[in-house]
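sharing a model that was predicted from the sequence below.
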Amino acid sequence: MRRCLAAILMLLACAPPAHAQEDHQHHPAPERLGKVHFATSCAPAVQPAFDRAVALLHSFAYDQADMGFADVLARDPACAVAHWGRAMTHYHQLWDVPVGAGLAAGAREIALAEAMPPASARERALIAALRAYFDQADRIAAPVRAMRYSDAMAKLARDYPRDDEIAIFHALSLIATASPGDRDHARQKRAAAILEPIWKRQPDHPGLPHYLIHAYDSAELAAKGLAAARLYAKIAPSAPHALHMPSHIFTRLGLWDDSIASNIAARDAAKAQGDVGEQLHAMDYLTYAYLQRGDAASAAHEVADLHAITGLSGAGFKIGYAGNAMPVRLAVETHDWASASQLTPIANSTPQVAALVWWARALGKLRARPPAAADGDIAELQKCREALRAANDSYWTAQVDTLLKSAQAWRFAAAGDREAAIATMTAAADEEDGLEKLPLTPGPIVPAREQLGELFLLTGKPHEALGAFEAALDLAPGRRGSLQGKAAAERQISSR
């Protein structure tokens, strides 16, 4: 008995205290953002913090990157290039065009950088290149300033041919200034040609697979981006955007299970970090993927979670697009025309995202049985298009014009004018096919070419319908509506 008691006491003495076990169990996982080294002339003690901030910047974790650069400046106030870093966090090259406070903050950081004692020639050149974007913002359009910045980065890349970070930021600027109407993707291919060799040298750099995914985010190039899509989330799993980005390629290739897994991880990580914009971005892609898998219940759950978030504003494109698009996707893709007809844009929505809702309302009324008038919703679509035209936003003017033509085509169909319906939807499809989507969107809610196939089926033209659905699948492989439409067309053809 004594020996047993002694053994128990010895085990208790050797065991770690309960609080130590609890601390070990709840110790947070180490941060993993990939490996970046951005050489600076700042104090050596702040170099690791500067590298971390740049790694965050490469994964578009803009708020955290800004805090990182601010921390560098607090520890080394003479680090002028950290002001460049803070300015870069306000220039979301593939997202919102900086306006208002964001634009002013970026300009202010560049001015602070230039007012400081000269740093290295390389750093002065980086600061000057970014100034080309923020200068004269009140008089020069954002696309012109973006091209000016890209040209400055091209010169900088020539002046510093061995500097990988300069080359990577130059490649990003090429992607950001690619024309949506360029179906040859010339600038994206130039960017990829810069990034691919660097990735071989720096396989753990987060910016390289990230920007390669963006470079390859098109029907033509998507297959080339699969390697980057498979690895980016493993390189920088602490960044919610890195968890989401692979789904851009998965969506292009119709890999819905992969997209779902990617966006669940991104959604949960963004929610944990309080990043509402990134959370909704992932939820929008997740809703889209669920619908393509035929899982309307899971898509509805995401939309319900969206509606549970209070105080959303559509003023920013990232939140505004996802917040409006998700319920539209659910209603339109499931042909819930009653729900579609009752949707309303979220507060402060910009014309390009409010247009999605007016389009869905019009379809909800026109495709109901019996159809109802949708003239008011179509008039709202026209107002959105004219507001964008007045703002000289040619890309979104064209996109909203596609929605307008689609709604008008369904109005012709509801009125029994089949020829006008098909002609109008064909014009919508041709216009839409001529433009690439933006990085924030999985693609059109329902491609106009797919809708054209639906019209052909309704008008008893299965051969024409089959051609439309096959063309839609060329641009968006695996879309459930196009696959079902193709099967229906083939059944009609075989039954004749």
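Cool, the structure landed.

please make it C-alpha for all contacts and neighbour counts, starting now.
Will do.

if you count neighbours, what's buried in the longest helix that the chain contains?
Longest helix of the chain, by residue count under DSSP state H: helix 394-414. For helix 394-414, burial by neighbour count (16 or more other C-alpha atoms under 10 Å) applies to 395-414.

another structure for you, compare them:
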Amino acid sequence: MAFSISPVRQSSYRSGRAAMWLGLCGSLGLVAVGGPSMAEEPTASHVQAASAVAPENVVAAGHSHHGEAFDQGPRQAAYLMGTTGQVHFPVTSKHPQVQAWINQGVGQLHGFWYFEAERSFRQAAQLDPDCAIAYWGMAQANINNEKRAKTFIAEAVKRKESASRREQLYIGVLSNWYAFETKNEGDLKRQRAQKSIKELEEIVYEFPDDLEAKAILALQTWQVRNDLPITNHVALGTLLDAVLAKHPQHPCHHFVIHLWDYERRERALASAAQCGQAAPGIAHMWHMPGHIYSGLKRYADAAFQQEASARVDHAYMTRDAVLPDQIHNFAHNNEWLCRNLIFLGRLGDATALATNMTSLPRHPKYNRLPGGGSAHYGRLRLWEIYSQFEMWPELIRAAHESTLSPTSNTPEQIKRLRMLARAYDSTGDIPKFDATGKTLRDWRDRITEDRELAMARAEAEARAKEPSKPVDDKAIASARKSATRSTDETLRQLERAIDEVTALRLARSGDHAEAIKKLNSAGGANARELARLRLAAGKKEEARTELEKYVSQHAEEVLPLAWLVDFLAEVGDEAAAKEKFTQLQKVAHAADLEAPALQRISKRAKAWGFPDDWRTPRVTPTDIGARPLLASLGPLEWVPPTAVDWQLPGRLPGSSEVSLVSSADSKGKPTIVIFYLGAGCLHCAEQLQKVLPKVKEFEAAGISVVAISTDDLPQLEKSIERFGSDVKIPLLSDSDLLVFKKFRAYDDFEAQPIHGTFLVDGQGKIRWHDLGADPFMDVDFLLEESQRLLNPARFQDVTYPTPRPEGTPASALDPMNQVEKAKSEKTQDTPGNPVSPDIEATSRPRNSRA
């Protein structure tokens, strides 16, 4: 598909920043000529240093002219989607099209699609800069960003006199909310919550036919529940029922689900069957029924909803060129879908989804490792999938590719080694099992040495602080404890990992009782493995009781029930095994039978006279409503958008002639495309200064680099003169901004270009991008991430900590020892302050090799 945007204003961009400022003050999409201005004094972050081309007090290139709040959020034009819920929120406006944008924005708010809601409200404000409710909507869309919300609601208040009485009441509620200073105190928070609910009730009283007022009142009551607990769920449910009685497809089905989730989920089943259909273009509306179905252990229905959510998100990302983890709730939805697929025994689907999550683009803002994004959750679920389904060779392979490769995160590194040890043990690769165990023990020993050294240094510093006073034992103990606090958790995790390795070794040698103890101390033991160890240790009844207890706690899950069937058959209770097998036939209706745990069941089923496919088809529930075909909602995995073709004039490295350069020149070769805002943008110059020294490293990785400027050709020459022979990449001119717009490196609302950095692969797919008020500066991250995305099999091993060599002197280990020794020598003749004869000795690690 073409990587394009909705039609945008064709205002020309003036290369002179001062001229641009003057020209746009009267023609910006959000400010009317002679009308109220949204612009405040530019903040320090917006003002560039003075230069010949960037005069003082001119807003920095790429930043909004309306203040810092507008640097964030959507910068591209909205379009009417038609799939965001049927709502009607009457608005006062001189422009006839504003109503449609307000309706869409309110529908998106109901679906918690805040990013797109703000875009819709910005579009309304562009059409009618005096539309007060548009700024109210922008504030509502920033429920999680108080600073921006306050800026937007202040703009709404400025314009509320031209709004209707009803609109003024809505603006007043939100303005009063942000004006109420709680000082983070519980009583004040409760008062603020009560005030907001009373004010929304007044709107309901005065405008009883306003369905949105009832829906927003119900939502607000739920949202402030931590400050003002809900005491009558039934009354609140009745309020929402009143909305749905008038408008059965109102998106407040979403609020019904939140109201009854964790309370009485069965009361939300009707809304769960209609929520996604009420606003089919909003992924979160498909996701929310999954809460209800998961809580009721209806995992197949939950998985349908969560897959629908993922597909809707994927379609939106590709269509509108959005990075996956820029989307609220995206990673959470997909990792929960993975969990439910595991419960259903859908090994192949769970593995594919989790693997895809690890492969998605990472970004310092949106998807970090560690963090709460797809990279983190993908790894978390893959470890779980491979271990629970006993896919040990697959785990080993993935751990030696980028999928589960080593990271810079210590807990993740320990987990990786722990999982590899288990996989090597399970596949019989004892040399690698032993080597992995040694790596963990060496790491533990080094941490122990370092902790001893840190405590010794802390003690020496504490003693030297006030040498004339008697030693304060409590202060010394506190200093020593503080010195090791940062590594406490690392040491605990290493000890647990070593306990698990020890347990596996003990089990292999036949000491099952001790293996159980070690496995319990390690934590996270697999229920099947514990049952087998107990059985081997002669604790048959305990093994059975504990496994049956685990299965009862994990009802409707395939693997636990399969483990129990296998266990019962193994201990000779065939009648009980067949009884549980009958349950398993229904629970495993969608399970992948090639999983090792289920292959064992298939062998037993065949011996009992059952066919190869022993699963019982699921009876479709009658309360799930009319569901669409999942494939009609979007692709199952994220598909990178396709970059448009382009051709621009510019200068090639080492050439004094103007050449035409096109995207076709890089066909088959990945390219970093940098959009920069000309010679007058100091931040752009900083970015290029960071990129140019790294060009050889990009080229060594098979990646070319090109920079596209807003400058015309004469201005482009100035950039080339500035960088001189350091320019090792093509610098191209796009003074008409045609390519900027096609790549969305353009603010449609303010008709100006913005900074952009893109990775386009050899097939013309945009694999990564960054757009915003500032250029992307982390070039090392860009290089590393580009290589990861382009070469999934790429693997970079790491060196793990090891104990220091025998005989290393303490002073060589820690320079602070020399400092403290010098301090002590200065004070050793001070009356009443005898120097400890063992300061350096106390600085030496206890029980260490040093």
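Alright, I've got the coordinates. Here the structure is a predicted model, which means the values were calculated and not measured.

who's in contact with the longest helix of structure 1?
By C-alpha atoms under 8 Å, 6 or more residues apart in numbering, the residues outside helix 394-414 of structure 1 that reach it are 180, 352, 355-356, 359, 362-363, 366-367, 371, 374, 378, 381-382, 384-386, 388-389, 418, 420-425, 427-429, 431-432, 448, 455.

how far off centre is the next helix or strand after it?
Sequence order places helix 418-433 as the next helix or strand after helix 394-414 of structure 1, per DSSP states H and E. Centroid separation between helix 418-433 of structure 1 and its chain, computed with C-alpha atoms, centre = their mean, to the nearest Å, is 28 Å.

report the buried residues of the next helix or strand after helix 418-433 of structure 1.
Where DSSP H and E defines the elements, the next helix or strand beyond helix 418-433 of structure 1 is helix 448-458. For helix 448-458 of structure 1, the neighbour count (16+ other C-alpha under 10 Å) marks 448-457 as buried.

which other helices and strands does helix 448-458 of structure 1 contact?
helix 394-414, helix 418-433, helix 462-475, helix 480-494 (3 or more C-alpha pairs under 8 Å, 6 or more residues apart in numbering; DSSP states H and E).

also compute the angle for the second one relative to helix 462-475, please.
Spelled out, that is helix 418-433 of structure 1. With axes from the mean of the first three to the mean of the last three C-alpha atoms, to 10 degrees defining the directions, helix 418-433 of structure 1 sits at 10 degrees from helix 462-475.

what's helix 418-433 of structure 1 packed up against?
Looks like helix 418-433 of structure 1 contacts helix 394-414, helix 448-458 (3+ C-alpha pairs under 8 Å, 6+ apart).

identify the residues contacting the shortest one?
Outside of helix 448-458 of structure 1, the residues within contact range by C-alpha under 8 Å, 6+ apart are 402, 406, 413, 421-422, 425-426, 428-430, 432, 462, 464-469, 471-472, 481-482, 485, 489.

what's the ChimeraX syntax to select whichever of those residues are buried?
Restricted to buried positions by 16+ other C-alpha under 10 Å, the ChimeraX selection for the contacts of helix 448-458 of structure 1 reads:
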select :402,406,413,421,422,425,426,428,429,432,462,465,466,467,468,469,471,472,481,482,485,489
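
all helices of the stretch 1-150 of structure 1, in order?
2-14, 18-25, 47-58, 62-75, 80-88, 100-115, 121-134, 142-159 (DSSP state H, counting those that start in this stretch).
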